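>>> One predicted model, sequence on top.
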Amino acid sequence: MASSGVNRWLRPEVYPLFAALGVAIGICGFQLVRNICINPEVRVNKERRAAGVLENYAEGEKYAEHFLRKFVRNKRPEIMPSINSFFTDPDRN
């Protein structure tokens, strides 16, 4: 009885589903750990919770302006810019 359940779910057709779920769970876990560890608004320690509302804008700016956001700020939102410019640029045709 148990082997039929294993045979049902461990077929090669469901490997992409497991991969997609694994990536989604990994992203959620990363964001959870990131927020708990470095978010200035999340306070786990009792001493930090007792501080109340902090007006620490520099720490919040550092958290919000992380490396990836700085990297993509001046980039065009394209996946394949060379192919897009080939088909949309009238000067090249």
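Arrived safely. Numbering: from 1, shown residues only.

>>> switch to C-alpha atoms for all contacts and neighbour counts from now on
Will do.

>>> all helices of this protein, in order?
Secondary structure of the chain (DSSP state H): helices at 2-9, 15-38, 46-50, 57-64, 67-72, 81-88.

>>> Show me how far the fifth one is from its chain's centre.
Helix 67-72 has its C-alpha centroid displaced from the chain centroid by 12 Å (C-alpha atoms, centre = their mean, to the nearest Å).

>>> picking that back up, mind putting the helices of the chain into CSV with mean neighbour count?
Output for the helices of the chain, formatted as CSV (neighbours: other C-alpha atoms under 10 Å):
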stretch, mean neighbour count
helix 2-9, 9
helix 15-38, 12
helix 46-50, 10
helix 57-64, 12
helix 67-72, 10
helix 81-88, 11
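
>>> adding another structure so you can compare the two:
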Amino acid sequence: MAGRWVKPEVFPLFAAVGAVVGLCSMQLVRNICTNPEVRVTKENRSAGVLQNFEEGEKYAQHGLRKYVRGRRPEVMPNLNKFFSDPK
């Protein structure tokens, strides 16, 4: 039974599914731990609606967003320059 699933052709599928599960888990943990609108403990839930705009801005402008803010939206900039810039 296991020999039917463990073939070299299936490894890329395992890698893709593993990467997606990892990304979803990371986003779930990030939301539970750092999202200002998520309150897990009973003491925090009893606080009601908080007007903490600074914390919300800090959550929305995370490190990856700050890193790509001034960059051009290209996947392979060197390859794009090679084919688009005349010599």
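Perfect, I can see it now. Just so you know, these numbers come straight off a predicted model, no measurement behind them.

>>> TM-score for this pair?
After superposition, the two chains reach a TM-score (TM-score structural alignment, normalised by the length of the second structure) of 0.94; 87 aligned residues with a C-alpha RMSD of 0.9 Å.

>>> and residue 81 of the second structure, what pairs with it in the first structure?
Matched to the first structure by TM-score structural alignment, residue 81 of the second structure sits across from residue 85.

>>> Residue 37 of the second structure now?
Per TM-score structural alignment, residue 37 of the second structure is aligned with residue 41.

>>> residues in contact with its match?
Counting by C-alpha atoms under 8 Å, 6 or more residues apart in numbering, residue 41 of the first structure touches no other residue.

>>> For it, give its distance to residue 53 of the first structure.
Distance, residue 41 of the first structure to residue 53 of the first structure, using C-alpha to C-alpha, to the nearest Å: 9 Å.

>>> Would you mind measuring from the spatially most central residue of the first structure to residue 38 of the first structure?
Residue closest to the average C-alpha location in the first structure (C-alpha atoms, centre = their mean): residue 27, at 5.3 Å. Per C-alpha to C-alpha, residue 27 of the first structure is found 16 Å from residue 38 of the first structure.

>>> What of residue 32 of the first structure?
Between residue 32 of the first structure and residue 38 of the first structure the computed distance is 10 Å (C-alpha to C-alpha).

>>> now do residue 73 of the first structure
Using C-alpha to C-alpha, one gets 22 Å for the distance from residue 73 of the first structure to residue 38 of the first structure.

>>> now do residue 18 of the first structure
30 Å.

>>> again with residue 45 of the first structure
Going from residue 45 of the first structure to residue 38 of the first structure by C-alpha to C-alpha gives 13 Å.
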